[in-house]
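A.B. asks: Sequence first, then the predicted structure:
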Amino acid sequence: MIRVIGGGVMGLAVAAELSGRGRAVTVIDRERQAGPHHCSWWAGGMLAPDCEGETAEEPVVRLGRAAADWWAGQGARVIRRGTLVLALDRDRAELARFARRVPGAPLEAEGIAALEPDLAGQARRGLHVAGEAHLDPRATLAGLRARLAAQGVVFETGEARPGPGDIDCRGLAARDALPDLRGVRGEMVVLRLRDLDITRPVRLLHPRHPLYIVPRGQGLYMLGATQIESEGRGPATARAVLELLSAAYALHPAFGAAEVLEIGADARPAFADNLPRIRRRGGVIHVNGLFRHGFLLAPAMARMVADRLCDGITPEVCDEDHG
């Protein structure tokens, strides 16, 4: 029996890979269900490796390209409509810079309106990154947990300190074993606006306040953007909420009439270079440092953990082994 400590996106992905290869798995988590104690609960759910490649290192792009198929194979509802990247006229230099780094189809106003009719007239230039996808993180976590339980994965509730043979997927809570982890705070807002129908993630570029808007269906939209070097996991700040709402209003004035359903924040675990690691210390395998790429990179990281345990293959992101 392999114990996985932590039931967020990384722990569930590891459990899925190991269970799929015939290993008996127990997942130990603080709560009985997926919820706000997981930083993946607050994620945008964008499976957008090419767009992330604007700033992320090559492994994020390469490893992330398999994520959409992996999640679909686990029964998640993956929506494959690409990503629409926009910039207001005053920020057109940001769009030109982005387009030099990210492969996509340039759009004029007519092309934007053809993809998203409700955004007609809101921007004159954009970029469509067609090969990307998105999912609903909360529905995906709950669905995968139920799927694994039905397959025989055991779930236990409580606090557990990882020991030899365990796989540590605790995120920022693993700083007791990984002192070089740091927290990167993200803040988000969930809105309901039934009068606007956007069908794919939209990234609005801005030199100071970039924004992404992810549709969740039935008039729900998740707004996110902030990235603050902080381990704080408390409520979102007023400044962050104002910036998110102001950027959304700039994209489309209809957002001014939206209902604010939820405001949240959490700290995502990251190493200094924002790349994930698999480490072995004292017989414990630590899988951590997904930064803001949880749903994008968890499948590849889980596969590498399973390759190591089942086939003895050393992961490419393994940076040390202490026995």
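C.D. replies: The structure has been received and is ready for your questions.

A.B. asks: For the rest of this, base every contact and every neighbour count on C-alpha atoms.
C.D. replies: Fine.

A.B. asks: R182: neighbour count?
C.D. replies: 21 (other Cα atoms under 10 Å).

A.B. asks: nearest spatial neighbour of it, skipping sequence neighbours?
C.D. replies: Nearest non-adjacent residue to R182, counting by Cα to Cα, 6 or more residues apart in numbering: A270, 5.4 Å away.

A.B. asks: and that neighbour, what is it in contact with?
C.D. replies: 181-184, 276, 288-291 (Cα atoms under 8 Å, 6 or more residues apart in numbering).

A.B. asks: cool, and W42?
C.D. replies: Residues near W42 by Cα under 8 Å, 6+ apart: 36, 137, 188, 264-266.

A.B. asks: Between those residues, which sits nearest L127?
C.D. replies: The closest of these to L127 turns out to be M188 (Cα to Cα; 23.8 Å).

A.B. asks: Assumed the closest one was part of a strand.
C.D. replies: Yes. According to DSSP: H, G, I helix; E, B strand; the rest coil, M188 belongs to a strand.

A.B. asks: which residues does the nearest residue to it once chain neighbours are set aside contact?
C.D. replies: Spatial nearest neighbour of M188, excluding adjacent residues (Cα to Cα, 6+ apart): G224 at 4.6 Å. G224 is in contact with 44, 186-189, 211-213, 244, counting by Cα under 8 Å, 6+ apart.

A.B. asks: rerun that using 10 Å as the cut-off
C.D. replies: Contact analysis of G224 by Cα atoms under 10 Å, 6 or more residues apart in numbering lists 42-44, 186-190, 203, 210-214, 240-241, 243-245, 248, 264-265.

A.B. asks: Could you pull up the residues touching L251?
C.D. replies: Residues in contact with L251, defined by Cα under 10 Å, 6+ apart, are 86-88, 119, 122-123, 202-204, 211, 213, 245.

A.B. asks: Look up how far L178 lies from the closest residue to D136 other than its chain neighbours.
C.D. replies: In this structure, D136 finds its nearest non-sequential neighbour in G45, 5.8 Å apart by Cα to Cα, 6+ apart. Separation of G45 from L178 (Cα to Cα, to the nearest Å): 26 Å.

A.B. asks: Included below, for side-by-side comparison, is a second structure:
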Amino acid sequence: MSQRSNPRVRVLGAGVFGLACAAELAARGAAVEVWDRAEALGLATCSYLAGGMLAPGCEAESAPPAVVAAAAGGADWWEAQGVQVIRRGSLVLAAPRDQGELPRFLRQSVGGQRVAGAALAALEPALAEKHTQGIFYPDEAHLDPRAALASLAEKLSVQWGRAGRTDDLAGVDLLIDARGIAARPEIATLRAVRGEMILLHCPEVTITRPIRLIHPRHPCYLVPRGGGAYMLGATMVESDDRKPVTVKAALDLLAALWAVHPGFAEAEILETAAHIRPAYPDNIPAVRRDGRVIRVNGAYRHGFLLAHHLARQVADLALQEAAQCA
């Protein structure tokens, strides 16, 4: 380690964890460079396909308490990076036959409140005709992952098309391994979780906040992107299959979309895509140190939700080591 308090750091991976770590380190005075094997920011990056929901209350329905606690302050952190964060809360709905699941979801989540009738209509008028009750989480937020990643990348030194290795620390003091599923050969406990999404354009339907639909077989979420665009996604498919979205998967997602609002039948499909997300056995992202290499991985479905927390952990570790060696 160099005798300096502002270490030279290389980050491998320009996904949400890598860019967030790089941004946090740079803000604290480190000299940071980012390498990524992709030729440019786009569909090759798993984070590019994310929902971008900063929704710890909803996640508490199935996520461990540690995830919910670590999510605190995320929206503020993203705003401090110059990213637009939309704070309109989240809304959980269920199809008529699944209404009995709403009380269970409310009990297992945090910060929600039942809404029905006129209260639901006031939140999302477009949904009032088809839905009579739901759960509203007023303190939640969302962002556009593609815009967020681009905003971070623009302010950092990113070398696209350069993969890098964890045993090559030439010219740097520390290496941050944020390669996601690509690091699986070195992290035996990582498993793959497939995520699928459809990007739609439907200006005929106006929804202003993320919608989560409770469904016994195909739970999904719908996130407004502005300008009549929506991202429709499924959260968990235990598979490392990298093939494109199948007809069956698309039909399942679109059927769930119909349950949200039948007006989406007229939507234009702009894009379909699938990617593999990394997860540890407990589904909790983690920072782990291995000599001069700090590994941050295991995003599962919590990448944007916990990126700020993990970035701070990584920066604390890196700068603590630098201070000790100064």
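C.D. replies: Done, it's in. Everything numeric in this text was worked out from a predicted model, so none of it was measured.

A.B. asks: Could you quantify their similarity as a TM-score?
C.D. replies: Once the chains are laid over each other, their TM-score by TM-score structural alignment, normalised by the length of structure 1 reads 0.92; 309 aligned residues with a Cα RMSD of 1.4 Å.

A.B. asks: Structure 2: which residue goes with the residue nearest to M188 of structure 1?
C.D. replies: With TM-score structural alignment as the criterion, G224 of structure 1 lines up with G233 in structure 2.

A.B. asks: Equivalent analysis for R90 of structure 1, please.
C.D. replies: For R90 of structure 1, the aligned residue in structure 2 is R97 (criterion: TM-score structural alignment).

A.B. asks: A146 of structure 1 is in contact with V153, isn't it?
C.D. replies: Yes. Assessed by Cα atoms under 10 Å, A146 of structure 1 is found in contact with V153 at 9.5 Å.

A.B. asks: what about the two, which has more around it?
C.D. replies: Higher neighbour count among A146 of structure 1 and V153: V153, with 22 against 13, using other Cα under 10 Å.

A.B. asks: Helices - which of the contacts of L251 of structure 1 land there?
C.D. replies: Among the contacts of L251 of structure 1, the residues falling in helices (DSSP state H) are L245.

A.B. asks: Determine which two of the contacts of L251 of structure 1 are furthest apart.
C.D. replies: The widest separation within the contacts of L251 of structure 1 (Cα to Cα) is 17.6 Å, between A123 and L245.

A.B. asks: In the stretch 51-200 of structure 2, what residue spans correspond to helices?
C.D. replies: Ranges of helices in the stretch 51-200 of structure 2, per DSSP state H, counting those that start in this stretch, are 56-59, 65-70, 74-80, 101-108, 118-123, 145-154.

A.B. asks: Where does stretch 62-75 of structure 2 end up in structure 1?
C.D. replies: Counting by TM-score structural alignment, stretch 62-75 of structure 2 corresponds to 55-68 in structure 1.

A.B. asks: tell me which residues in that stretch are buried?
C.D. replies: 56, 59-61, 63-68 (16 or more other Cα atoms under 10 Å).

A.B. asks: Ok, stretch 285-294 of structure 2 next?
C.D. replies: For stretch 285-294 of structure 2, the neighbour count (16+ other Cα under 10 Å) marks 285-287, 292-294 as buried.

A.B. asks: Could you dump the residues you listed into TSV and include secondary structure and distance to Q108 of structure 2?
C.D. replies: Shown next, in TSV, are the buried residues of stretch 285-294 of structure 2 (DSSP: H, G, I helix; E, B strand; the rest coil; distance: Cα to Cα, whole Å):
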residue	secondary structure	distance to Q108 of structure 2
P285	coil	21
A286	strand	24
V287	strand	27
R292	coil	40
V293	strand	37
I294	strand	34
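
A.B. asks: nearest to S239 of structure 2, of those residues?
C.D. replies: P285 (18.3 Å).

A.B. asks: residue contacts, L127 of structure 1?
C.D. replies: 83-87, 95-96, 98-99, 102-108, 111-112, 203.

A.B. asks: For burial, what's the neighbour tally of V247 of structure 2?
C.D. replies: V247 of structure 2, neighbours per other Cα under 10 Å, totals 9.

A.B. asks: Ok, G161 of structure 2 next?
C.D. replies: Neighbours around G161 of structure 2, by other Cα under 10 Å: 12.

A.B. asks: After alignment, which residue of structure 1 pairs with it?
C.D. replies: Using TM-score structural alignment as the criterion, the counterpart of G161 of structure 2 in structure 1 is T157.

A.B. asks: re the thing from before, any chance of CSV for the buried residues of stretch 55-68 of structure 1, columns distance to G256 of structure 1?
C.D. replies: As requested, the buried residues of stretch 55-68 of structure 1 are exported to CSV (distance: Cα to Cα, whole Å):
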residue, distance to G256 of structure 1
A56, 32
P59, 39
V60, 35
V61, 35
L63, 38
G64, 34
R65, 35
A66, 37
A67, 34
A68, 32
